[in-house]
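here are the coordinates; sequence isn't available:
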């Protein structure tokens, strides 16, 4: 990848989109992870006002610290960067208190994890509406179009996706080129939605390097029968997630009424 040229291209794309949309800037949810750090840096480099929003919900201190370090660095480099912190922990707890109680289960845990992401999306759009900004998505290609590792109408609810055509490895390359803090570059990827230390790899069962490989193999027309051992296991993980999460990746189905019934 021509890292410098790719960075310039994305920055130019963001500027042109904002100008055509006649908006004033960007808002980005900053989590302390590599994807949001890269996205916010690219937005900052456009020269447009860029609002970095921290939205902790029972967040691990290490994630909060990394987010704060990144935002501080951005503000030192770019006068167009501002920040706001909205602690949504009490909002999340209020939500849990008003919905009917449910017996603890993996489904409940996942539903509540997705609720966290959707509360954050709502918050980002509040600020976007307030300032006439666009919500910049932070999903990469493997997450958005490979395994669907994001929350529908949560972190998937955005106005534009500047890094969604980058593999995770390319995200790291670009982040290193743009001097994203080392603490973020070295941190284990995590969505931080469960209030514990589980990583993305813990949840998925495969690393991003492995998923990238599987994505390329599927694009090449391979099947699980072409592999054995760990490769076969990884391919099956990728293929299953890609299949069951298609509802996130394709347009919302519309029931089109036949003309003869209208």
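Okay, I see it. If you're wondering where the values come from, they're calculated on a predicted model, not measured in any experiment.

okay, CA-based contacts and neighbour counts for the rest of this
OK.

Can you show me the helices along this protein?
3-21, 34-44, 61-77, 89-98, 106-131, 141, 168-177, 182-186, 200-204, 208-219, 229-244, 246-249 (DSSP state H).

What is the end-to-end distance of stretch 160-170?
End-to-end distance for stretch 160-170: 19 Å, by C-alpha to C-alpha, to the nearest Å.

mind listing what's buried in it?
For stretch 160-170, burial by neighbour count (16 or more other C-alpha atoms under 10 Å) applies to 160-164, 166-168, 170.

so which of the helices of the chain is the most packed in?
For these, the largest average neighbour count (mean count of other C-alpha atoms under 10 Å) is found in helix 34-44, namely a mean of 26.

neighbouring contacts of that one?
The contact list for helix 34-44 (C-alpha atoms under 8 Å, 6 or more residues apart in numbering) reads 7, 10-11, 14, 26, 28-31, 50, 52, 67, 70, 74, 78, 80-81, 136-140, 162-163, 171-172, 174-175, 178, 180, 184-185, 189.

and it, how far from the chain's centre?
In terms of C-alpha atoms, centre = their mean, to the nearest Å, the centre of helix 34-44 is set 11 Å apart from its chain centre.

repeat for stretch 44-57
With C-alpha atoms, centre = their mean, you get 14 Å for stretch 44-57.

Just the terminal-to-terminal distance for that stretch.
25 Å.

list the buried ones in it?
Of the residues in stretch 44-57, 44-46, 48-57 count as buried by neighbour count, 16+ other C-alpha under 10 Å.

Greatest separation within those: which pair is it?
46 and 57 (29.7 Å; C-alpha to C-alpha).

if we can go back for a sec, tell me which of the helices of the chain lies nearest to residue 258.
Of all the helices of the chain, helix 246-249 comes closest under C-alpha to C-alpha, at 23.7 Å.

Residues contacting the closest one from elsewhere in the structure, which ones?
Contacts for helix 246-249 (C-alpha under 8 Å, 6+ apart): 144-145, 148, 152.

Stretch 191-209 now?
Contacts for stretch 191-209 (C-alpha under 8 Å, 6+ apart): 57-60, 109, 113-114, 116-117, 142, 168-169, 188-190, 234, 237.

Kindly report the same for stretch 100-107.
Here stretch 100-107 has contacts from residue 108, using C-alpha under 8 Å, 6+ apart.

Now do the end-to-end distance for it.
End-to-end distance for stretch 100-107, by C-alpha to C-alpha: 15 Å.

now swap in stretch 130-138 and tell me
21 Å.

From the chain's centroid, how far away is stretch 136-146?
Put simply, stretch 136-146 sits 6 Å off its chain's centre (C-alpha atoms, centre = their mean).

Next one for the comparison:
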């Protein structure tokens, strides 16, 4: 990948889009992970206003410290960057006290994890409206178009997606070029939605390099039966997530009414 050219292309695309939209800049949720670090740095390089939001909900201390380290670094490097800390734990707890918990624990845990992502989306759009900003998405290509590893109307609810055409490995390349803190570059990827130490790989069952390989094989029309061992298992995992999460990646279905019925 021509890293510098890709970075400059994204920065120019962001600036052009925001200028044409008549907004002041961007708002980004900072998680302490590589995707939000790269996205916020690219936004900062536009010279437009960038608001970094910390939105912890029972967050692991390691996530919080990495997010704060990144925000401090960005503010030191770019005068157009500001930040707000919005503690959403009380909001989440208030929501939880009003909900009916009817189902197995795994289903309840997943519903609450998705609720965290949607509370953050609501917060991002509050500040976007307040300061005339665009919500910048932080999803990469594997997550957004491969396994659908995001929350519908949560972290998937954005105005534009600067890095969604880049594989995770390419995001790391950009992160190194953009001088993202080492603590983030070396951290194990995690969505942080469960308040524990589980990683993305724990949830999916495959690493990002494996998923990138599987995505490439799927694009070539390969099937799990074409492989054996771990490769067969990884492609099965990829296709299972891809099929189950199609509803996130395809346009919302519309029931078309025949003209003679109107």
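Cool, the structure landed. If you're wondering where the values come from, they're calculated on a predicted model, not measured in any experiment.

Just the TM-score for the two chains, thanks.
The TM-score (TM-score structural alignment, normalised by the length of the first structure) is 0.99; 262 aligned residues with a C-alpha RMSD of 0.6 Å.

where's residue 29 of the second structure relative to residue 230 of the second structure, distance?
Distance from residue 29 of the second structure to residue 230 of the second structure, by C-alpha to C-alpha: 35 Å.

swap that for residue 180 of the second structure, sorry
32 Å.

circling back: dump the buried residues of stretch 44-57 of the first structure to a markdown table, plus distance to residue 213 of the first structure.
Compiled in a markdown table, the buried residues of stretch 44-57 of the first structure are given as follows (distance: C-alpha to C-alpha, whole Å):
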| residue | distance to residue 213 of the first structure |
| --- | --- |
| 44 | 31 |
| 45 | 31 |
| 46 | 32 |
| 48 | 36 |
| 49 | 37 |
| 50 | 34 |
| 51 | 35 |
| 52 | 32 |
| 53 | 33 |
| 54 | 32 |
| 55 | 33 |
| 56 | 33 |
| 57 | 33 |
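
So which of those belong to strands?
When DSSP state E is applied, the buried residues of stretch 44-57 of the first structure are split such that 50-54 fall in strands.

Can you redo the residues you listed as TSV, where the extra columns are distance to residue 256 of the first structure?
Formatted as TSV, those follow (distance: C-alpha to C-alpha, whole Å):
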residue	distance to residue 256 of the first structure
50	40
51	40
52	40
53	39
54	41
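
Compute the number of surrounding residues for residue 260 of the first structure.
5 (other C-alpha atoms under 10 Å).

Map it onto the second structure.
By TM-score structural alignment, residue 260 of the first structure lines up with residue 260 in the second structure.

Pull up the gap between its match and residue 253 of the second structure, please.
For residue 260 of the second structure relative to residue 253 of the second structure (C-alpha to C-alpha), the value is 21 Å.

what comes into contact with stretch 63-80 of the first structure?
For stretch 63-80 of the first structure, the surrounding residues in contact (C-alpha under 8 Å, 6+ apart) are 30-33, 37, 41, 44-45, 47-50, 52, 54, 56, 81-83, 180-181, 183-184.

repeat that with 6 Å
When contacts are defined by C-alpha atoms under 6 Å, 6 or more residues apart in numbering, stretch 63-80 of the first structure is touched by residues 31-32, 49, 81.

For these, name the two members farthest from one another.
Largest pairwise distance in the contacts of stretch 63-80 of the first structure, by C-alpha to C-alpha, is 20.1 Å, between 32 and 49.

wait, which of the contacts of helix 246-249 of the first structure is closest to residue 221 of the first structure?
Among the contacts of helix 246-249 of the first structure, and counting by C-alpha to C-alpha, the member closest to residue 221 of the first structure is residue 145, at 16.3 Å.

any idea how far the residue mapped onto the closest one from the second structure lies from residue 68 of the second structure?
In the second structure, residue 145 of the first structure lines up with residue 145, judged by TM-score structural alignment. Noted for residue 145 of the second structure: a distance of 29 Å to residue 68 of the second structure, by C-alpha to C-alpha.

And residue 127 of the second structure, by the same measure?
Per C-alpha to C-alpha, residue 127 of the second structure is found 19 Å from residue 68 of the second structure.

Check residue 36 of the second structure too.
Applying C-alpha to C-alpha to residue 36 of the second structure and residue 68 of the second structure gives a distance of 12 Å.

Kindly report the same for residue 208 of the second structure.
25 Å.

returning to what we had before: turn the helices of the first structure into a markdown table, columns for distance to residue 156 of the first structure.
Listed next are the helices of the first structure as a markdown table, based on distance: least, C-alpha to C-alpha, whole Å:
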| stretch | distance to residue 156 of the first structure |
| --- | --- |
| helix 3-21 | 18 |
| helix 34-44 | 13 |
| helix 61-77 | 20 |
| helix 89-98 | 19 |
| helix 106-131 | 8 |
| helix 141 | 12 |
| helix 168-177 | 17 |
| helix 182-186 | 22 |
| helix 200-204 | 16 |
| helix 208-219 | 19 |
| helix 229-244 | 16 |
| helix 246-249 | 8 |
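
ok so, going back, considering the contacts of stretch 63-80 of the first structure, which possesses the most neighbours?
So for the contacts of stretch 63-80 of the first structure (other C-alpha under 10 Å), the most neighbours sit at residue 32, 28 neighbours.

what residue of the second structure takes the place of it?
In the second structure, residue 32 of the first structure lands on residue 32 (TM-score structural alignment).

residue contacts, its match?
Applying C-alpha under 6 Å, 6+ apart, the residues contacting residue 32 of the second structure are 63, 66-67.

rerun that using 8 Å as the cut-off
Per C-alpha under 8 Å, 6+ apart, neighbours of residue 32 of the second structure: 63-68, 70, 184.

same thing with residue 148 of the first structure?
The contact partners of residue 148 of the first structure, taken as C-alpha under 8 Å, 6+ apart, are 142, 241-242, 245-246, 248-249.

now with 10 Å?
Contacts for residue 148 of the first structure were tallied using C-alpha atoms under 10 Å, 6 or more residues apart in numbering; they are 139, 141-142, 156, 238, 241-249.

nearest to residue 87 of the first structure, of those?
Of these, the one sitting nearest to residue 87 of the first structure (C-alpha to C-alpha) turns out to be residue 156, at 20.5 Å.
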